[in-house]
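[1] sequence plus the predicted model coming up.
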Amino acid sequence: METQILAGHEVALGRYTMVRRLLPQRGRRMVGAWCFMDTFGPDDVENRPGMQVGPHPHTGLQTVTWLAAGEVLHRDSLGSLQYIQPGQLNLMTAGRGISHSEESPAAHPPLMHGIQLWVALPDSARETEPSFDHHPELPVYREGDVEATVVMGTFAGVTSPARTFSPLAGVEIVAPAGSRASLPLDPGWEYAVVALSGAAGVAGERVEAGPLLYLGDGRSTLDVVAAEDTRLFLVGGEPFDEPLVMWWNFVARSHEEIVEARDGWMSGDERFGEVKGYNGPALPAPLMPTVHLKARGRVS
């Protein structure tokens, strides 16, 4: 079966954090309903502010925050105030509209390392009421020394308690040096995997921290052979066939919806509410592009 290596590119997140954007990119916009993926770190933030991302809006998606190291404080316009640490899930469902901020606490661990993803909401759910959930404990599937924490959806018959709106999986796979496993997959789903640390053979390809390895569909197993202590994150799901318009922090279905969301954020529309307690300004929306935004499928 063919695979595709997607290198991604570096993007500044706030004033102090650089991330590697792996989705969307040219040639691969989505994997299942997963429409956005940033990895960050490991960064030495012992004497630095760490992550500082001021209040900003979202529509039509869920945000998934997962840490390998460090601590992040989430605030949102629902009044949520939640710290997240490694092994815990912060899940925010934007629905029709929400705003939030993300920051490293003043007294934070010396390292920051993790991944943030978006899940596109299907048309039937994208106007749902916004919500926020914190899951401090998640189920684990084990094969030998390899542990797979089911962060979102269902994997190997194990289901996360996190709320989902389409068939998908988000899984952290921790494989000690010298370990190997043949993990079950759904052949009707498409998958991709990124190494957060270490190096491993995955589906016959060497995977190291950095790029995203797109695995496609048709696979019933995923062979993992760890060359060293390795931490992977696997995303997958039923192919998402609804064309999307993605711009800035919004997932929509038309140019006009994007314009409406942007104008609403800039004018203080109550749909986005207010994030209280963040010590800094809200992020202004960029200017709209001069071209008409078109809905695109999962591959472009």
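    Looks like it arrived, so ask away.
[2] contacts and neighbour counts: CA atoms only from here.
    Fine.
[3] how many residues are close by Pro289?
    Pro289 is flanked by 8 other residues according to other CA atoms under 10 Å.
[4] over to Glu208?
    20.
[5] assign a three-state SS to it, would you?
    State at Glu208, reduced to three classes by DSSP: H, G, I helix; E, B strand; the rest coil: strand.
[6] and for Trp265?
    What three-state DSSP gives for Trp265 is helix.
[7] I'd say it and Pro57 touch.
    Yes: using CA atoms under 8 Å, Trp265 is in contact with Pro57, at 6.9 Å.
[8] anything in contact with each of these two?
    Common contact partners of Trp265 and Pro57 (CA atoms under 8 Å, 6 or more residues apart in numbering): Phe272.
[9] between those two, who's got more neighbours?
    Neighbour count, other CA under 10 Å: between Trp265 and Pro57, Pro57 has more, with 29 against 23.
[10] wait, is the more buried one part of a strand?
    Yes: assessed by three-state DSSP, Pro57 belongs to a strand.
[11] list the contacts for it?
    By CA under 8 Å, 6+ apart, Pro57 lies in contact with Gly97, Ile98, Ser99, His100, Asn249, Phe250, Trp265, Phe272.
[12] can you name the two of those residues that sit furthest apart?
    Using CA to CA, the two most remote members of these are His100 and Phe250, lying 13.2 Å apart.
[13] what's the local residue count around Leu287?
    Neighbours of Leu287 under the rule other CA under 10 Å: 7.
[14] equivalent analysis for Pro187, please.
    Pro187: 14 surrounding residues under other CA under 10 Å.
[15] what about it, which SS state?
    Once three-state DSSP is applied, Pro187 turns out coil.
[16] second one coming, line it up with the first:
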Amino acid sequence: MSNAETHPTEVRCAASASDGHGGDAPRVEVLTARDVPLGGPRAMTVRRTLPQRSRTLIGAWCFADHYGPDNVAETGGMDVAPHPHTGLQTVSWLFSGEIEHRDSMGSHAFVRPGELNLMTGGHGISHTEVSTPRTTILHGAQLWVALPEEHRHTERDFQHYAPRPVPLEGGEARVFLGALAGTASPVRTFTPLLGAELLLDPHATVTLTVDTEFEHGVLVDRGTVRLGQTPLLRAELGYVAPGTDTLSLTNTSEDTARLLLLGGTPFEEEIVMWWNFIGRSHDDIVRAREDWESASERFGAVDGYPGDRLPAPTLPNATIQPRKNPSRR
């Protein structure tokens, strides 16, 4: 998905080390989403929890949009024209509906509930995302992962994976990146990561063993969840610093709760993120924008979309300045 804001926020960030809080009740930072309309008057509105002023990264996860359930007859669904990406991977995950994906590698695939589509932008890629005519309710998440310096100019890539549900005592998990609950995803990432969908039975508590070197984020899609002793409402994201070996999740609602669990080792590199580009300097962003606007071979072309490419927004009238995660307390 493109970041279709008219005036996208420029972000330069470095994940800071944080104190770990071992035991059953780690300290939880609650991040509240902001509503972002993507496009015109009938456009989708997404709930964005990353990046924001209080936190810009969780591991290498640098962008999290959560949307729906939307009746596409009212919203028009998703129709994102060809647009570019650099220096990142896009992670598409649906709860309902179907999205058709095309990219400049020639990939043509569908995003369906419970199936991962992961696209690597590297030096440059372009793609489209359009909800299909058979979609009535569109509901899911679009996530981005920053690539480390060593790999940020890597070749374009596209991977599809349908993880099997793993039973838990009190729920189930689908692990689409990394490893959890005795299962591991075969999908390649460039830094240690965790991505999983969890379902929690009504009033059940699930305790998960996690990597102590990871920081974690719990994004609630449905229900009310308690992370340790901290309640999280729908669309809120609970952050836990490294140093915790277990996460305790309790569904305090009458119905099945659903959430996304994200994790990774702190991303120590300083990055600049603007529109759909991730670089290491303001000049990186300027060059990527110029390459997209001039239709250079860097991003290739997407076949099969009946419309024009998205133009890049105007750059800010200043050098992009740093924005960092809070310092260790």
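    Sure thing, it's come through. These numbers were taken from a predicted model, which means no experiment stands behind them.
[17] which SS class is the residue nearest the centre of structure 1?
    Central residue of structure 1 (CA atoms, centre = their mean): Leu117, 0.8 Å from the mean position. At Leu117 of structure 1 the chain is in strand, as set by three-state DSSP.
[18] for the alignment partner in structure 2 of it, give me its contacts.
    Aligned counterpart of Leu117 of structure 1 in structure 2: Leu143 (TM-score structural alignment). Leu143 of structure 2 sits next to Trp61, Cys62, Phe63, Ala64, Asp65, Thr90, Val91, Ser92 when contact means CA under 8 Å, 6+ apart.
[19] ditto for Leu22 of structure 1
    Counted by CA under 8 Å, 6+ apart, Leu22 of structure 1 has contacts Leu6, Ala7, Gly8, His9, Phe36, Met37, Asp38, Thr39, Pro211, Leu212.
[20] what number of residues lie near Glu238 of structure 1?
    Using other CA under 10 Å, Glu238 of structure 1 is surrounded by 19 other residues.
[21] quick one: it from Gly218 of structure 1, how far?
    Distance of Glu238 of structure 1 to Gly218 of structure 1, given as CA to CA, to the nearest Å: 11 Å.
[22] which residues are in contact with each of those two?
    Joint contacts of Glu238 of structure 1 and Gly218 (CA under 8 Å, 6+ apart) are Gly188, Trp189, Glu190.
[23] for the first one, what is the corresponding residue in structure 2?
    Matched by TM-score structural alignment, Gly188 of structure 1 corresponds to Glu213 in structure 2.
[24] packing partners of whichever helix or strand Gly217 of structure 2 is part of?
    According to DSSP states H and E, Gly217 of structure 2 maps onto strand 215-222. Secondary-structure packing of strand 215-222 of structure 2 (3 or more CA pairs under 8 Å, 6 or more residues apart in numbering; DSSP states H and E): strand 237-240, strand 257-264.
[25] average distance between the helix or strand following that strand and structure 1?
    Counting by DSSP H and E, the next helix or strand C-terminal to strand 215-222 of structure 2 is strand 225-227. On superposition with structure 1, the mean distance recorded for strand 225-227 of structure 2 (mean CA distance after the TM-score superposition for structure 1) is 1.8 Å.
[26] so strand 225-227 of structure 2 matches what in structure 1?
    On structure 1, the counterpart of strand 225-227 of structure 2 by TM-score structural alignment is residues 200-202.
[27] ok, stretch 277-286 of structure 2 next?
    Stretch 277-286 of structure 2 maps onto residues 250-259 of structure 1, going by TM-score structural alignment.
[28] same check on stretch 55-69 of structure 2?
    Going by TM-score structural alignment, stretch 55-69 of structure 2 sits over residues 28-42 in structure 1.
[29] report the buried residues of the match of stretch 277-286 of structure 2.
    In terms of neighbour count (16 or more other CA atoms under 10 Å), stretch 250-259 of structure 1 has its buried residues at Phe250, Val251, Ala252, Arg253, Ser254, His255, Ile258.
[30] do stretch 244-258 of structure 2 as well
    Of the residues in stretch 244-258 of structure 2, 244-253, 256-258 count as buried by neighbour count, 16+ other CA under 10 Å.
[31] Leu31 of structure 2 -> structure 1?
    In structure 1, Leu31 of structure 2 lands on Leu6 (TM-score structural alignment).
[32] how close does that match get to Leu213 of structure 1?
    As judged by CA to CA, Leu6 of structure 1 and Leu213 of structure 1 stand 6 Å apart.
[33] next one: Leu183 of structure 1
    Counting by CA to CA, the gap from Leu183 of structure 1 to Leu213 of structure 1 is 16 Å.
[34] more neighbours, these two?
    Remark: of Leu183 of structure 1 and Leu213, Leu213 carries more neighbours, 24 against 18, as counted by other CA under 10 Å.
[35] that one -> structure 2?
    Superposed on structure 2 with TM-score structural alignment, Leu213 of structure 1 falls opposite Gly238.
[36] can you map out the helices along the stretch 201-300 of structure 1?
    With helices called from DSSP state H, counting those that start in this stretch, the stretch 201-300 of structure 1 shows them at 255-267.
[37] so who does Leu233 of structure 2 touch?
    Applying CA under 8 Å, 6+ apart to Leu233 of structure 2 gives the contacts Val220, Gly223, Thr224, Val225.
[38] quick one: it from Val218 of structure 2, how far?
    11 Å.
[39] which residue in structure 1 aligns with His101 of structure 2?
    Looks like His101 of structure 2 aligns to His74 there (TM-score structural alignment).
[40] ok, that match to Glu256 of structure 1 distance?
    As for His74 of structure 1, its distance to Glu256 of structure 1 is 30 Å (criterion: CA to CA).
[41] returning to that earlier point: quick one: which of the contacts of Leu233 of structure 2 has the most company?
    When neighbours are counted by other CA under 10 Å, Val225 leads the contacts of Leu233 of structure 2 with 30 neighbours.
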